[in-house]
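[1] Following is a predicted model, sequence given first.
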Amino acid sequence: MLRPTLSVAATGAALLLLSGCVANNPTADAEHTAITVDSSSDACAIDTETAPSGNVRFTVKNSGDQVTEFYLLAGDGLRIVGEVENIGPGISRDLVVQARPGDYYTVCKPGMIGAGIGKAAFTVTDSGHDFEADADLTAQVATANTNYAAYVKDQIAQLVAGTDAFAAAYVAGDDEEARALYAPTRVHWERVETVAESFGDLDPMLDLREADLEEGQEWTGWHAIEKDLWPADAEPGFAAYTPEQRQALAAKLVADTATLNEKVQVLEFTLDMQTNGAIGLMDEVASGKVTGEEEFWSHTDLWDFQANVDGATVLYGGVRDILLAKDADLAATLDTEFAALQTLLDAQRDGDGFRLYTELSPAEIRAFSDQVNALGEPLNQLTATLVLN
C-alpha cells in the first residue's frame, strides 16, 4: 500500500518533495546501465531521460533532510515497474530493474499518496538485450516465475472467498463475525501486497488508510470498514455507518477484489519483479506494521506483519537456489535473518492468531524494529546480486 513511510531511523519524518529531470549520458558497462538520482528538498535530478534495454540500476541519493522514495512507472503512468522506498537523509539505495524497450515515467511521491510530483518521461531503447539468465539458470528462473504466479493467484482466490464472507457478515450487522474474519482474510492481501500495488488506483481503493486521504478523496476499502467495526478508538463523536453506507462499502470491496482477481490471472513475473517484491514487502513491514500504524483501530498489525514476511519468504525461497550459485554468503545471511525475525513473531502468537499490537512492550517493539533492519540491509542486495552478477 502506498502510504507515508516512517523509517526506524527517521520516525515522524515527512517525505521529500521532488521535481525536475536533468538529461545526461548514463554510465554503462556490459552488465548494466547505471543511472543516478539526486533527491533533495526541492528537486529530483535524474542524470538521463533514456537508457538502453537490459539491466538498469537507479542509485537514488537522498541529499535532503526528509525520508523519500522513487518510482519507475509503466507507459500508462499507473502500473509500478519498480520502486525504492524508505531512503533516509544522507542515504543511497538502489532500484535494479530489467528494463524492456518502451516508454516509462519516473516520479516521486511526497506522502506516498496521490499522483506524485515531478513526473517525467523516461524511454528505454531497444539494445537487442536477450533478457535470458545464464544458460544453466534459465530453467530455474522460469520455474521460480511460474511458481510465484501460481502462488499469487491462489492467495487472491482465497482473498476473494474471504472477502465475500466478511462483507456478508458486515452487511448483515454481525459485527462479531466480521471482526473475527477481518485479520485472517487480510493476510491473503498482505502476502501479495506489492503485486496489488502495481495496478494503480486499485490498491488505494482497497487498502488506503484514513490518515493518507487527500482532500475530497473518497475513502473505501478495508480500513474504512475497520474503523466502523472498532469504533472505540475512533475520534469523539464518530457516528456508526448507516446500513446504506455499509452496503456501499461492502459492495465496492467485493467488486474491487474481484477486479484484482481478474488482473492477476494474466500477470507474468520476471526475476527482478520477484526480488524487488520481496524487498517491497519488507518495506511494508518497516513503514506500517512495525510502527503499529497499519491497523489503527483493530490493532491486528501482527497478522499483517506475519503475512508480509510470509510473502517475502516465498519470494526469497523461489530464487534461493539461484542465489546460492551466485552468492552463497548472502544466502546464508538471509537464511539467518529471516529465521530470527520469524522467531520473534512466533513468540507473539496467541492461539491461531497474535497478540494485539497495543499489548506489546516498548522492548518487544524495538526488537522487531531492529530485526527488520537487520534483514532489510542484506535483502536490499538481492536484486543486484541476481540480476547484475
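    Cool, got the structure.

[2] from here on, contacts and neighbour counts on C-alpha atoms
    OK.

[3] What's the end-to-end length of stretch 113-121?
    Between the opening and closing residues of stretch 113-121 we find a distance of 20 Å, counting by C-alpha to C-alpha, to the nearest Å.

[4] which of the residues in that stretch are buried?
    Going by neighbour count (16 or more other C-alpha atoms under 10 Å), the buried part of stretch 113-121 is I113, G114, G116, I117, G118, K119, A120, A121.

[5] so where do the helices sit in the stretch 201-350 of the chain?
    Assigned helices in the stretch 201-350 of the chain, in chain order: 202-207, 222-229, 243-264, 271-284, 301-326, 328-346 (criterion: DSSP state H, counting those that start in this stretch).

[6] So which elements touch the shortest one?
    Going back to what we said before, that points to helix 202-207. With contacts defined as 3 or more C-alpha pairs under 8 Å, 6 or more residues apart in numbering; DSSP states H and E, helix 202-207 has these neighbours: helix 193-197, helix 222-229, helix 243-264.

[7] just the fifth one next, same as before
    Other elements packing on helix 301-326 under the criterion 3+ C-alpha pairs under 8 Å, 6+ apart are helix 138-171, helix 175-191, helix 271-284, helix 328-346, strand 353-354, helix 382-388.

[8] one more structure, for comparison:
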Amino acid sequence: MRVLRSSAVTAVAAAAALTTVSGCAEKSDSKSSDAIKVTASDDKCKVSTSSIEAGHVKINVTNKGSKVTEVYVYATGDRIVAERENIGPGTKAEIVATIKKAGSYEIACKPGMKGDGIRQKITVTGGDKQEKSNPELDKAVAEYRRYVQQQADETIPAAQKFADAVKSGDVDEAKKLYAVSRIGWERTEPVAESFGDIDPKVDVREDGVEKDQKWTGWHKLEKSLWEGKKIDEDDKKLADQLMTDLKDWQKRVGTAEITPTSMANGAKELLDEVATGKVTGEEERYSHTDLVDFNGNVEGAQKSYELLKPVAGKSDPELVKELDKQFGDLKKLLDGYRDGDGFKIYDDSIGKDDRKKLSDAVNALAEPLSKLAGAVAK
C-alpha cells in the first residue's frame, strides 16, 4: 500500500523518493479539447466538468501544488476505476481509462499521496457503451483475468504455510516463508486495490494505518518477526485473519472489472509501487526483502504489457520498441542482485549508487509505460 513516510528513520529515503517520484510524472503532450482537466494543489482539486460520457476517458492532470500528488477515479464503494500516482509539483500527467457504466463517480486528488483525498463528484452518462470488439484485446483481457486468478490461487497455499509457521511460534521458518507468500499479491496488486477494502487489511504499513483502523496483515507480522523477534497470541490471531482476508481476495478476483486500459494503467501503478516503496526500502523496512517485491511488481507489469503488446505494436511500434528495451534493461539489472533462488537482502550493503541505478532504471521504464493505455485505446 502506497504511503509517503514522515519518520526520522526514513527521512533520507523520503527525500530521495521525492526526486524519484517527481521524475516518474510524465509531461503530458495531449492537446485534446475533450479531455477532462484536473488541476491539483495542496488544498484543492479542480475538475473541468461534472458530467462525461461513458467510454474511453482522457484526464489531463496538472499539479500546481508543492506536494507530490495522486489522482484517482472512484466508482461507488471506493472501487478504483483508474489512478495515477507520483505526480510531482509543477508536472503534468495523462490518464486514459475506460468507464463502461453510467452512474455517480468521484475524482480525488491526494496531496502528499495519503488520506481519502479532495474529492469532486462527476456523473457518467450513456452507460454500457458497446464499442467495436477487438479480438486481440478481448483475448488479452481474458488471459490476464486467468493470470490474476492463478496468482491469487497460488498465493493461498504459500501464505498458509507462512501463517502456520507463525501459529506454531517458529520465527525462523516464518521469516523464511514471509517474502515468498507475497509474490502473487505483488504481481497483481492493482487488481486487489481496485476493491478498495482488501489492501488496507492485508498490505498496509504501520504509518499508513488510518485513525481508528486496526493494523493487520503481512507488515504487522513482519514487524513482530524481525523487530520483536517473537510471536505472541495476537500475532497468531492475525495470521488467521490474514488468511481470511486473502481468501476473500481470492474469491473476489474473478469479479474484478478488467479492461485493456486498466491493465495498462495497472502496469504503470506497479512501477509506481517500486518507485515509492521498494527502491527506498520502505516497503519491507524490517525484513529488507524489498527486492522480492520489486521483482514481483516488475513481473506483473511485464505480463500486462506482453498481453497488450500485439495491439500496442500496431498503433505505436516505437513505443513497443522502447518498452522492450527498458523492460530488458531493468530485468537484467535486477538479476544482478539475485542470491540463489531469491534476492539479496536490501539493507545498507546495497548502497546509494546501487539504489540510484535501480531508481533510474525504474524511471526509464515508467515514462514510456505511462503511454501504453493511450496506445491500446486508439
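    Great, that's in hand. Fair warning: this is a prediction, and the values are worked out from it, not measured in the lab.

[9] Kindly reformat the helices and strands packed on helix 301-326 of the first structure as TSV and extend each row with mean neighbour count and distance to S53 of the first structure.
    Formatted as TSV, the entries for these read as follows, by neighbours: other C-alpha atoms under 10 Å; distance: least, C-alpha to C-alpha, whole Å:
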stretch	mean neighbour count	distance to S53 of the first structure
helix 138-171	19	19
helix 175-191	20	30
helix 271-284	24	14
helix 328-346	16	27
strand 353-354	16	46
helix 382-388	21	14
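
[10] would you list those in a markdown table and tack on distance to D256 of the first structure?
    Rendered in a markdown table, the data for those read as follows (distance: least, C-alpha to C-alpha, whole Å):
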| stretch | distance to D256 of the first structure |
| --- | --- |
| helix 138-171 | 10 |
| helix 175-191 | 12 |
| helix 271-284 | 21 |
| helix 328-346 | 31 |
| strand 353-354 | 26 |
| helix 382-388 | 31 |
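
[11] Would you mind telling me which of the ones you listed is nearest D65 of the first structure?
    Using C-alpha to C-alpha as the criterion, the shortest distance between D65 of the first structure and these is 19.8 Å, found for helix 271-284.

[12] Which secondary structure state does D347 of the second structure sit in?
    Secondary structure, DSSP: H, G, I helix; E, B strand; the rest coil: D347 of the second structure is coil.

[13] Tell me how many other residues crowd the nearest residue to it once chain neighbours are set aside.
    Nearest residue to D347 of the second structure, sequence neighbours excluded (C-alpha to C-alpha, 6 or more residues apart in numbering): H288, at 6.1 Å. By the measure other C-alpha atoms under 10 Å, the count of residues near H288 of the second structure is 20.

[14] now, which of the buried residues of stretch 113-121 of the first structure sits nearest P184 of the first structure?
    Distance to P184 of the first structure across these (C-alpha to C-alpha) is lowest for I113, with 26.3 Å.

[15] Now do the contacts for that closest one.
    I113 of the first structure makes contacts with L2, R3, P4, D212, L213, E214, as judged by C-alpha atoms under 8 Å, 6 or more residues apart in numbering.

[16] counterpart of the fifth one in the second structure?
    Using TM-score structural alignment to pair residues, one finds that L213 of the first structure aligns to V209 in the second structure.

[17] ok, now how distant is the residue nearest to its match when sequence neighbours are not counted from Q160 of the second structure?
    In this structure, V209 of the second structure finds its nearest non-sequential neighbour in W215, 6.3 Å apart by C-alpha to C-alpha, 6+ apart. Using C-alpha to C-alpha, W215 of the second structure is found at 20 Å from Q160 of the second structure.

[18] Kind regards, and thank you for your time.
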